[in-house]
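Enquirer: with the input below, show me the fold.
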Amino acid sequence: MSRQMRLVLLSLVTGIVLMLIKFVAYFITESNAIFSDAAESIVNIAASGFAYYSIYLAAQPKDLNHPYGHGKVEFFSVFVEGALIFIAGSVILVKAIYNIFFPQPVANVEEGMLLIFITSLINFGVGFYLIKRGRALRSLTIEADGKHLQIDAYSSIGLIVGLFIMKLTKLPWIDLALSIVLGFFILYNGYKLLRKSISGLMDESDQEVIDEVVAILKDKRKTEWIDVHNLRVQRYGQELHIDCHLTLPNYYDLSQVHDSISDFDQILNANLESKTEFFIHADPCLPECCHYCAVEDCPIRSEEFKKHIEWTSVNVTKNMKHFRKA
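Expert: Coordinates of the predicted model:
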């Protein structure tokens, strides 16, 4: 069993145990707010179950039908989790509105608060661990699962504070107000996960990764790398696919071009935390490149070298050579 699958299994088992505790708290208190918290736990379990399968599928090797691998399923997993959270928030709001017209008394508040406090501590601890490991493993699914658990912990703490205020003030409507606030909070977080998954499925640029790639290129820049442009990054689960245009001296023979591209590939792969596949298009240099080309003893130079063009996440992503003079 892979590290990712063990982490998701931890989330799944934690979710089942905490869901049972929360429903016990609901049955002894009849609190709408606690029901809201317990209902979201069902979503945690369903989401972790799907995440477990998606991690398994994402780890499968490339095949004829999936030449880029199966990593995109992680974005779909996050989409399912976001959709389930959104549904849970809607159910919570519907029940809260129903109880405005058909109220029910709340009992055993202290016992319910204690049980919810225990679940919030466990949720926060497991969520913190999953986020840390998810970032280290570059797994969007595990990181999303950890954030979901921490969000659950924050909402539980807010719930406890609200129930405590209700106990002090003897105002029963506070329970309903808490339930409605939690419902909207859950809806908002569901929307954020949906937005993140759709951006991944639509291959929206990952600015953080682009910045990381550009920083490595600037630090490891070689003289023969005259120009880099049209840089694009796609994430497939834990793997990255990067394509770009690399301008090399136009008098290089095929072996020299191959060696330069291989060097470019190896340097980036050695410094990026994710396994990366490159598609590099080699461009020959043009006379307009001479003013920022630092290649020494160039036999075809038409203009003296003046200054390197600073590579940034803005200019390396444009589909054009950097002809502008310094």
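
Enquirer: when you work out contacts or count neighbours from here on, use the C-alpha atoms and nothing else.
Expert: OK.

Enquirer: how about E111, nearest residue that isn't a chain neighbour?
Expert: Using Cα to Cα, 6 or more residues apart in numbering and skipping residues adjacent in sequence, the residue nearest E111 is A25, 7.3 Å away.

Enquirer: typed the wrong thing, it's K147
Expert: G127 (6.1 Å).

Enquirer: quick one: contacts for that neighbour?
Expert: 145-150 (Cα atoms under 8 Å, 6 or more residues apart in numbering).

Enquirer: and if we set it to 6 Å?
Expert: Taking Cα atoms under 6 Å, 6 or more residues apart in numbering as the criterion, G127 is in contact with 146, 149-150.

Enquirer: in JSON lines, list these along with neighbour count and secondary structure.
Expert: Shown next, in JSON lines, are the contacts of G127 (neighbours: other Cα atoms under 10 Å; DSSP: H, G, I helix; E, B strand; the rest coil):
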{"residue": "G146", "neighbour count": "27", "secondary structure": "helix"}
{"residue": "L149", "neighbour count": "27", "secondary structure": "helix"}
{"residue": "Q150", "neighbour count": "23", "secondary structure": "helix"}
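
Enquirer: now show me the structure for the sequence below, then we'll compare the two:
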Amino acid sequence: MTLQKRATIISSSVAVTLVVIKLIVGIISGSVAVLASAIDSGLDLAVSLFNLFAVSNAEKPADETFNYGRGKIEAIAAVVEGLVITLSGFFIFYEAIQKMLHQEPVTHLSASIVVMVISLVMTGALVLFLNHVANITQNMVIKSDALHYKTDLLSNGSILVSLVVIYFTDFYLIDAILGILIAIYIVYSAFELIQDGILVLLDASLDEDIVEKIKEVIENEPGVNDYHWLRTRKAGNDYFVDVHLVFTPEMSLLEAHRIADNVEAKIKTINPKADWLINIHLDPYDDSEVNVEESQKFANIEA
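Expert: Coordinates of the predicted model:
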């Protein structure tokens, strides 16, 4: 079992435990913050199960149907998770407004505080673990899960603060106020998650610093006169690079191939954690203009 798959199973198990505890105490105490946190943990469970499905399928090798593998499933999972986080934020906001309007008291404060402390400890440990796995694997699903539970960590901390304040001051409005603030933060944090997933689905290029390093490798390689049509993208942990390298017409194919292998090997050192799929086209002269003309002719025929 891979590390990322193990991480999704652990996050699902933690979510199940937290849902049960928070739901029981939330119903008994009447705390909107605890109930909102229970709903959020339920969504965490659904998302973690979906992430397990996504990771399992993304790891499958390329086949006749999916020639480039299924790495983009991770991006789909990130978008779905971002949308779920956004919906949970709206729900918490709604519940907090209702709580503010009706001024319902919170009971069983001691039990609520205990359960939130337990939740805080478990979520904190899970975030540390997921961040560790994300740093090792560079997996988008795990990064999304880590961000998701990080928002939970802040949420749980805020809820704990509200319960303590109510316990000592009877200022019940703090429950609704913090609920609103938590909801705003959750929706805000989901935006970047959705954006990153969409960029991958739209085949956005690799980060600018990585692209610049690729260009530097090519430009500093002896024997390469020029290059064109450099294109990059990513899917999951797969980094795709396509480029045309220009050599002198007199150079043998064997020598040009050797130089291309050197370029490929150096590019892979830019991020050793990534799985690089590099396609290098060998040109005896700069044919970029000719290729553009041919592409335009083909486009006109298709139209």
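
Enquirer: tm score of chain vs chain?
Expert: Taking TM-score structural alignment, normalised by the length of the second structure as the basis, the two superposed chains have a TM-score of 0.86; 285 aligned residues with a Cα RMSD of 2.3 Å.

Enquirer: what strand or helix carries the residue nearest to E111 of the first structure?
Expert: Assigned by DSSP states H and E, A25 of the first structure falls within helix 3-29.

Enquirer: what packs against that helix?
Expert: Applying 3 or more Cα pairs under 6 Å, 6 or more residues apart in numbering; DSSP states H and E, one finds that helix 3-29 of the first structure contacts helix 32-58.

Enquirer: tell me the helices and strands packed up against the helix it packs on.
Expert: Going by 3+ Cα pairs under 6 Å, 6+ apart, helix 32-58 of the first structure lies up against helix 3-29, helix 73-101, helix 173-201.

Enquirer: buried set for the shortest one?
Expert: Spelled out, that is helix 3-29 of the first structure. Across helix 3-29 of the first structure, burial judged by 16 or more other Cα atoms under 10 Å covers 4-5, 7-9, 11-12, 14-15, 18-19, 21-26, 29.

Enquirer: same question, the second one
Expert: The neighbour-count check on helix 73-101 of the first structure (16+ other Cα under 10 Å) flags 73-93, 95-97 as buried.

Enquirer: and the angle for it with helix 173-201?
Expert: 160 degrees (axes from the mean of the first three to the mean of the last three Cα atoms, to 10 degrees).

Enquirer: hmm, back to that, mind putting the helices and strands packed on helix 32-58 of the first structure into a markdown table with distance to S139 of the first structure?
Expert: Output for these, formatted as a markdown table (distance: least, Cα to Cα, whole Å):
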| stretch | distance to S139 of the first structure |
| --- | --- |
| helix 3-29 | 8 |
| helix 73-101 | 8 |
| helix 173-201 | 13 |
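
Enquirer: show me what contacts the aligned residue in the second structure for Y98 of the first structure?
Expert: Counting by TM-score structural alignment, Y98 of the first structure lines up with Q98 in the second structure. Listed by Cα under 6 Å, 6+ apart, Q98 of the second structure has no contact partners.

Enquirer: which residues in the stretch 101-250 of the first structure form helices?
Expert: Using DSSP state H, counting those that start in this stretch, the helices of the stretch 101-250 of the first structure run over 109-137, 140-169, 173-201, 207-219.

Enquirer: now these in CSV, with distance to G237 of the first structure?
Expert: Putting those into CSV (distance: least, Cα to Cα, whole Å) gives the following:
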stretch, distance to G237 of the first structure
helix 109-137, 10
helix 140-169, 7
helix 173-201, 10
helix 207-219, 13
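
Enquirer: tell me which of those helices approaches A47 of the first structure most closely.
Expert: Of all the helices of the stretch 101-250 of the first structure, it is helix 140-169 that lies closest to A47 of the first structure, at 7.9 Å by Cα to Cα.

Enquirer: which elements pack onto the closest one?
Expert: helix 109-137.

Enquirer: where does the helix it packs on end up in the second structure?
Expert: If you align by TM-score structural alignment, helix 109-137 of the first structure falls on residues 109-137 of the second structure.

Enquirer: what comes up buried for that stretch?
Expert: Within stretch 109-137 of the second structure, the residues that qualify as buried are 109, 112-113, 115-120, 122-124, 126-127, 130-134, 137, counting by 16+ other Cα under 10 Å.

Enquirer: count of residues packed around the nearest residue to G69 of the second structure once chain neighbours are set aside?
Expert: With sequence-adjacent residues excluded and distances taken as Cα to Cα, 6+ apart, G69 of the second structure is closest to A62, at 4.0 Å. Using other Cα atoms under 10 Å, A62 of the second structure has 13 neighbouring residues.

Enquirer: quick one: secondary structure of the residue of the second structure most remote from its centre?
Expert: Largest separation from the mean C-alpha position in the second structure: E250, at 47.5 Å (Cα atoms, centre = their mean). Taking DSSP: H, G, I helix; E, B strand; the rest coil as the rule, one finds E250 of the second structure in the coil state.
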